[in-house]
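Novice: Dropping a prediction and its sequence here:
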Amino acid sequence: AGTAGGTVAGEPPASAPTVDDVVRLAMATADAEGLGGLSMRRIATDLGIPTMTLYRYVRGREDLLARMLDTVYATSPLPDPLPDGWRARAEVCARTMWAAFQRHPWAAHVMSMTRPQVLPHGLPHTEALLSAFGDVGGRRLDLDTRMHLTVSVFQLVRGLGVGIEPAVQARRDDGLTDEEWMDRTLPGLQAVADARRYPHLAAATGTEIDLTLDTLFEFGLARLLDGYAAFLGEAS
């Protein structure tokens, strides 16, 4: 639960809540409990208003989620000025989004790549990448190519980002860190990873490897941009 209008969640607000109050409370609830703990009834109850009254502020759950995601972008601005060069700019855009998803683990699940929401505060992120790929080494890229380069960066971050909330929820549920869970699970995995049938996997399970969502993000981003460099005819 959160607060709205300066009151404790669940108590009647001192004054009528605003749309910002609704969105902030919804974000606080999702941050604390995940999207599974978020419902229109829950938010209305915490605001101290009837559920149907909530629809005066937002059209429904999808509208609320879009407003929440837009607020994530609003509170995760890109640096000003942006770095020069397509690679440096792609890196800063990706890392800004990755940090936002870590602060709000539910956000990657809300973000749609096939039916993108109208997010006014997300436009600078898209514009930054489209402009970065506008002129590479004196080569003017067509808009179709620039859109694919731009959206692929977003997709990489979003694809890895959807793993953050389940990881957070798992830690809440069993009280184990990822390292503690792996220590408990590894013997069972080693038992079934027969070295004669799975020599490479057996070797991997017997070696301490730093493999986390963060390392996957950094590795994946670097390799994606290496591929971009090859595609654009530049040195990696």
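Specialist: All right, it came through fine. Numbering: from 1, shown residues only.
Novice: contacts and neighbour counts: CA atoms only from here.
Specialist: Fine.
Novice: can you pull the buried residues of stretch 218-236?
Specialist: 218, 220-221, 225-226, 228-229 (16 or more other Cα atoms under 10 Å).
Novice: can you give me the helices for this protein?
Specialist: 19-33, 40-47, 51-54, 61-74, 86-103, 107-110, 123-132, 143-161, 164-174, 178-192, 199-205, 213-231 (DSSP state H).
Novice: now those as CSV including distance to residue 7?
Specialist: Shown next, in CSV, are the helices of the chain (distance: least, Cα to Cα, whole Å):
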stretch, distance to residue 7
helix 19-33, 11
helix 40-47, 9
helix 51-54, 17
helix 61-74, 21
helix 86-103, 24
helix 107-110, 26
helix 123-132, 33
helix 143-161, 33
helix 164-174, 27
helix 178-192, 36
helix 199-205, 51
helix 213-231, 37
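Novice: Alongside the first one, take a look at this:
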Amino acid sequence: MYNISACGKNDGVTTEYSGSGDPQRSIELLWGIQERGKRGPKPRLTVEQIVQEAISLADAEGLGALSMRRVADALKVAPMSLYTYVPSKAELIDVMLDRAYGELPRSEDVSGGWRAQLERIARENWALYHRHPWMLHIAKSRPVMGPNLIARYEHELRAVDGIGLTDVEMDSVVSLVAGHVEGAARRSVEAAQAERHTGMSDEQWWAAHAPLLEKVLDPQRYPTAARVGSAAGAEYGAATHPAHAFEFGLQRVLDGLEVFIQARTRDKR
């Protein structure tokens, strides 16, 4: 079972943007360029200590609770001292995100072919988002290319390398799978957060409101919605089931990719 109950009250209201700080400074932090060239007395802290404390805070209370002051308090140092190591919260978030990607396995198992590999990758990312739900509140349209993000991209591309796709198609395939996983994980985390904030599970919420909904939902006016909605509600005990949506969607994405890859292979014969 995934530990997604630790996110704090700030989750869902804060969106941060990767690459919104100074990209040069972020790259220096991500690749350790600044630390490698540093001389003088041994510093009291390291960037890694700061980043790990920030991740722990975001895991426990959500991204909205993250601030340089909160991290400094946890490390028992003055807030201004953190800026000696990390320029601002924006660059800190870039490094946090990359460190989280570093938790992904890098299995060399190629059994089962590209489909089994992509499915394994999808499940690994699904688990990562549930360990660190704050990652879902970072817009990544301008990613800062850290070592772990690039290693993740390399690993995922290898799953579809040499099967007849162009380089652009390979990129599109891994992006498609990643997009499904992130969207499904976001809905799953939001469902868990709703339960925590309201004190009611989805099953309890629907059970409490079902009688009123039955009164206002006219099956003659909405026959298909009434029939299908009732069947889904009976199956899930709620309007949706995030884990089922992830599993069902993943297999349909892979089914579609299989048809596409087979067609590309035939075209090249």
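Specialist: Noted; the coordinates are in hand. Please read all numbers here as calculations on a predicted model, not as lab measurements.
Novice: related to what we said a few turns ago, quick one, which of the helices of the first structure gets closest to residue 117 of the first structure.
Specialist: For residue 117 of the first structure, the closest of the helices of the first structure is helix 61-74, at 6.4 Å, according to Cα to Cα.
Novice: what inclination does the closest one have with respect to helix 86-103?
Specialist: Here the directions of helix 61-74 of the first structure and helix 86-103 differ by 120 degrees (axes from the mean of the first three to the mean of the last three Cα atoms, to 10 degrees).
Novice: Helix 61-74 of the first structure vs the second structure, average offset?
Specialist: When the second structure is overlaid, helix 61-74 of the first structure sits 1.8 Å from its aligned residues on average, using mean Cα distance after the TM-score superposition for the first structure.
Novice: so where is that helix in the second structure?
Specialist: When the second structure is aligned by TM-score structural alignment, the counterpart of helix 61-74 of the first structure is residues 89-102.
Novice: How far away from the center of its chain is the matching stretch?
Specialist: Computed by Cα atoms, centre = their mean, to the nearest Å, the separation of stretch 89-102 of the second structure from the middle of its chain amounts to 13 Å.
Novice: could you list every residue that touches the closest residue to residue 95 of the second structure other than its chain neighbours?
Specialist: Leaving aside its chain neighbours, residue 95 of the second structure sits nearest to residue 30 (5.9 Å; criterion: Cα to Cα, 6 or more residues apart in numbering). Applying Cα atoms under 8 Å, 6 or more residues apart in numbering to residue 30 of the second structure gives the contacts 95, 98, 146-147.
Novice: And the furthest pair within those residues?
Specialist: Spatial extent of these (Cα to Cα) is set by the pair 95 and 147 at 10.0 Å.
Novice: Have a look at the two and say which one is more surrounded.
Specialist: residue 95 (29 against 16; other Cα atoms under 10 Å).
Novice: Hmm, residue 49 and that one touching each other?
Specialist: No: with contacts counted by Cα atoms under 8 Å, residue 95 of the second structure stays clear of residue 49, the gap being 11.6 Å.
Novice: so which of the buried residues of stretch 218-236 of the first structure comes closest to residue 87 of the first structure?
Specialist: Nearest to residue 87 of the first structure out of these is residue 225 (Cα to Cα; 6.8 Å).
Novice: what residue of the second structure matches up with the closest one?
Specialist: In the second structure, residue 225 of the first structure lines up with residue 254, judged by TM-score structural alignment.
Novice: Same check on residue 192 of the first structure?
Specialist: Per TM-score structural alignment, residue 192 of the first structure is aligned with residue 216.
Novice: try residue 51 of the first structure
Specialist: Match for residue 51 of the first structure (TM-score structural alignment): residue 79.
Novice: go on, residue 22 of the first structure?
Specialist: That one, residue 22 of the first structure, aligns with residue 50 by TM-score structural alignment.
Novice: Tell me the spatial nearest neighbour of its match, not counting adjacent residues.
Specialist: residue 71 (7.1 Å).
Novice: got a list of what that neighbour touches?
Specialist: Going by Cα under 8 Å, 6+ apart, residue 71 of the second structure touches 50, 53-54, 57, 79.
Novice: Farthest pair within those?
Specialist: 57 and 79 (15.3 Å).
Novice: quick one, which of those two is more surrounded?
Specialist: residue 57 (21 against 16).
Novice: Return the residues in contact with that one.
Specialist: Neighbouring residues of residue 57 of the second structure by Cα under 8 Å, 6+ apart: 65-66, 71.
Novice: among the residues you listed, which recur in the first structure?
Specialist: Retained in the first structure: 65-66, out of the contacts of residue 57 of the second structure (criterion both residues aligned by TM-score structural alignment, their matches' Cα atoms under 8 Å).
Novice: Take the contacts of residue 57 of the second structure and write them to JSON lines, including distance to residue 88 of the second structure.
Specialist: JSON lines is the format used below for the contacts of residue 57 of the second structure (distance: Cα to Cα, whole Å):
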{"residue": "65", "distance to residue 88 of the second structure": "15"}
{"residue": "66", "distance to residue 88 of the second structure": "12"}
{"residue": "71", "distance to residue 88 of the second structure": "12"}
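Novice: ok, of the contacts of residue 57 of the second structure, which one's closest to residue 117 of the second structure?
Specialist: residue 66 (34.9 Å).
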